[in-house]
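Engineer: Got a predicted structure plus its sequence, pasted below:
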Amino acid sequence: MKLYTIDTGFFKLDGGSMFGVVPKSLWQRTNPADERNLCTWTNRLLLIEDGRQLILIDTAIGDKQDEKFFSHYFLHGDATLDGSLAKYGFHRDDITDIILTHLHFDHCGGAIKRDGERLLPAFKNARFWSNEKHWEWAINPNPREKASFLRENILPIQESGQLHFVKEGESFSPNIDIRYAHGHTESMMLPQIQYRGKTILYMADLLPSVGHIPLPYVMGYDVRPLTTMDERQHYWNEIVENEYILFLEHDPTNACCTLDYTEKGVRLKEAFSLEDMFG
């Protein structure tokens, strides 16, 4: 097995939305905002080469939306999904499986491409993995999340016949288990990978950045913030006690981190890249 960090560039989101009820005077220490109160984030994906499988976790925002859509998110940076794959000698057609942690546009938008008037899977040889509870939640969205669940990102996966569901309680593969969190959205999947004697937990939106480690630092986007806090309490204790490595999808600077107990509660122990840890 080999793991690769796939950088896809940066985007911006409102700082207040990203930190919920936490005052700006606190969160701006780790995530400074610009004059429009927007903070910079990244879409950092994980590529797993495991035997005959080449597995990508999430697909970032993609490029099929119109100019008006992208004007809200200020995409920038030189990194691209295709460029990052090529860096390691891969092409998107080599991907055999894509685990979609959840179906918000910034996590699954790149799954679909525009071909003239048609919307087609951007990874023609891949199986796309979600779960039944989250799929139903996404195709019948509540008003709070409707703007994040874009039908053009979701329905073409099913229409192509490439959609598959992970069954709760079953392992994805011998080296990959799927954990769940329900506070950010219903049945968000957190892939847990066994790699070189370490456990790596892909955090998706349970922990967007190291700036979100304190328990109350819950995003305003979460549909069940109290559930998120309970889940984080449980996960944080498990992470510290078992020395998990956390892979961070949205942190603009830190790709991975570990946690530790302190007098203030669970806090950052160390931040590093996959390359720093495993060479």
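Structural biologist: Structure received. Numbering: from 1, shown residues only.
Engineer: only C-alpha atoms for contact and neighbour calcs from this point on.
Structural biologist: Will do.
Engineer: With residue 227 as the reference, measure out to residue 269.
Structural biologist: Per C-alpha to C-alpha, to the nearest Å, residue 269 is found 25 Å from residue 227.
Engineer: Between those two, which has more neighbouring residues?
Structural biologist: residue 227 (15 against 12; other C-alpha atoms under 10 Å).
Engineer: ok so that one is a strand residue?
Structural biologist: No - going by DSSP: H, G, I helix; E, B strand; the rest coil, the assignment for residue 227 is helix, not a strand.
Engineer: which parts of stretch 8-24 are buried?
Structural biologist: If you call a residue buried by 16 or more other C-alpha atoms under 10 Å, then stretch 8-24 has these buried ones: 8-20, 22, 24.
Engineer: For it, measure first residue to last.
Structural biologist: 27 Å.
Engineer: related to what we said a few turns ago, which of the buried residues of stretch 8-24 sits closest to residue 67?
Structural biologist: Nearest to residue 67 among the buried residues of stretch 8-24 is residue 11, at 14.2 Å by C-alpha to C-alpha.
Engineer: Going by residue numbers, what spans are helices in the stretch 101-250 of the chain?
Structural biologist: Secondary structure of the stretch 101-250 of the chain (DSSP state H, counting those that start in this stretch): helices located at 105-108, 132-139, 151-159, 225-242.
Engineer: right, so these: which one is the most enclosed?
Structural biologist: helix 105-108 (a mean of 22; mean count of other C-alpha atoms under 10 Å).
Engineer: other SSEs contacting that helix?
Structural biologist: Under the contact definition 3 or more C-alpha pairs under 8 Å, 6 or more residues apart in numbering; DSSP states H and E, helix 105-108 sits against helix 151-159.
Engineer: Now with 10 Å, please.
Structural biologist: strand 38-50, helix 151-159 (3 or more C-alpha pairs under 10 Å, 6 or more residues apart in numbering; DSSP states H and E).
Engineer: structure B:
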Amino acid sequence: MIVWKSILLGLLQGVTEFLPISSSGHLVILKSLLNVRYPGISFEVFVHVATLLAILYVFRARVASITRAILRPRAPAAKENLNLLYLILLANLPSAVVGLTLRQKVEQMFERPDVVGIALLLTGFYVFATRFARGTDRELRVLDALLIGVAQAAALLPGVSRSGATISTALVLGLGREKSAEFCFLVAVPAILGAAVLEMGHLLEGAQDVQVLGYSAGFLAAFISGFAAIKLVLLVLRVRRFADFAYYCWAVGVFVLLWTMS
């Protein structure tokens, strides 16, 4: 495959994975426009791993705290971090159920730009709803984690943004902005790992000399752009402009629907 296309897709993945505008949806659109085809969703999973590393790097202090809590569960700060880990794993149950039971149907939708267009419009409405959310400093509860998990499961559909769905859900539930961002980004880690494991066989089967170079270039591009995108989301949340991403989702959604009908 052509390396520059892989880099472009990697940059797109890194940016759109964390901005609330749907990485999978944009990859479907761009692959259709550039006539790039991959077996299943292997390329998406490969660059998702790059963005996973970006999450771990940005939130490395929290990841280190959770790791220490696992190794030393009786330490003073261990209880808080172990509880956070429990909620992160709990929030991934809905995605695991949907991914294992409806995997083939979800993969088929990656060939449907019209589904992407509709999903982007819906994502826009949900993101816009955060404009009316009033966050508090209350603690994250089990029900919050489950509802955020349901939102993440919905984001398995191309065009539904993972960060848009999960962060919007956390904000609508009344959680603080910084707490919402950290939890929702960390919730994505097990989901991305699980998807990578399920698709690794397809990735290895389809790997050829040219593809290895392209995949590597896409991986690096996704990591760098993913890191920058996370930082941007944290900034946007601090200045309370998260809902403004809805306008972009609506614009792209309308464009995609008009394009598919032409």
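Structural biologist: Great, that's in hand. Remember, predicted model here, so these are calculated numbers, not experimental data.
Engineer: TM-score for this pair?
Structural biologist: Here the TM-score for the pair of chains, by TM-score structural alignment, normalised by the length of the second structure, is 0.27; 127 aligned residues with a C-alpha RMSD of 6.4 Å.
Engineer: Looking at the buried residues of stretch 8-24 of the first structure, which are in strands?
Structural biologist: 8, 9, 10, 11, 12, 13, 14 (DSSP state E).
Engineer: so the first one makes contact with residue 81?
Structural biologist: Yes - contact status for residue 8 of the first structure versus residue 81: in contact at 4.8 Å, counting by C-alpha atoms under 10 Å.
Engineer: For the helices and strands packed on helix 105-108 of the first structure, give me CSV that also has distance to residue 238 of the first structure.
Structural biologist: As requested, those are arranged in CSV below (distance: least, C-alpha to C-alpha, whole Å):
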stretch, distance to residue 238 of the first structure
strand 38-50, 22
helix 151-159, 33
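Engineer: what's the closest of these to residue 256 of the first structure?
Structural biologist: Of these, nearest to residue 256 of the first structure by C-alpha to C-alpha is strand 38-50, at 10.4 Å.
Engineer: packing partners for the closest one?
Structural biologist: Counting by 3+ C-alpha pairs under 10 Å, 6+ apart, strand 38-50 of the first structure packs on strand 2-14, helix 15-19, strand 53-57, helix 81-87, helix 105-108, strand 245-247.
Engineer: now that strand against strand 53-57, angle please.
Structural biologist: 170 degrees (axes from the mean of the first three to the mean of the last three C-alpha atoms, to 10 degrees).
Engineer: I'd like the distance from residue 265 of the first structure to residue 53 of the first structure, if you could.
Structural biologist: Look at residue 265 of the first structure and residue 53 of the first structure: by C-alpha to C-alpha, they are 39 Å apart.
Engineer: quick one on the thing from earlier: spatially, which two of the buried residues of stretch 8-24 of the first structure are the most separated?
Structural biologist: Most distant of the buried residues of stretch 8-24 of the first structure, by C-alpha to C-alpha, are 8 and 22, 28.3 Å apart.
Engineer: Could you export the ones in strands among the buried residues of stretch 8-24 of the first structure as TSV, including distance to residue 199 of the first structure?
Structural biologist: Output for these, formatted as TSV (distance: C-alpha to C-alpha, whole Å):
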residue	distance to residue 199 of the first structure
8	24
9	26
10	27
11	29
12	30
13	30
14	32
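Engineer: out of the residues you listed, which one sits closest to residue 2 of the first structure?
Structural biologist: Nearest member of those to residue 2 of the first structure, counting by C-alpha to C-alpha, is residue 8, at 19.3 Å.
Engineer: any idea how far that closest one lies from residue 46 of the first structure?
Structural biologist: For residue 8 of the first structure, the distance to residue 46 of the first structure - C-alpha to C-alpha - is 11 Å.
Engineer: Check residue 159 of the first structure too.
Structural biologist: 26 Å.
Engineer: Of the buried residues of stretch 8-24 of the first structure, just say which sits nearest to residue 98 of the first structure.
Structural biologist: Distances from residue 98 of the first structure to these, taken by C-alpha to C-alpha, are shortest for residue 8, at 15.6 Å.
Engineer: What distance do you get for the closest one to residue 24 of the first structure?
Structural biologist: 27 Å.
Engineer: Kindly report the same for residue 179 of the first structure.
Structural biologist: Computed as C-alpha to C-alpha, the residue 179 of the first structure to residue 24 of the first structure distance reads 31 Å.
Engineer: relative to helix 225-242, how tilted is whatever helix or strand residue 258 of the first structure lives in?
Structural biologist: Per DSSP states H and E, residue 258 of the first structure falls inside strand 256-262. If you take the same axes, to 10 degrees, strand 256-262 of the first structure sits at 90 degrees to helix 225-242.
Engineer: C-terminal to strand 256-262 of the first structure, what's the next element?
Structural biologist: Following strand 256-262 of the first structure toward the C-terminus (DSSP H and E): strand 265-272.
Engineer: what helices or strands is that next one leaning on?
Structural biologist: Against strand 265-272 of the first structure (3+ C-alpha pairs under 10 Å, 6+ apart) you get helix 225-242, strand 245-247, strand 256-262.
Engineer: Quick check: which of these is nearest to residue 106 of the first structure?
Structural biologist: Closest among these, using C-alpha to C-alpha: strand 245-247, at 16.6 Å.
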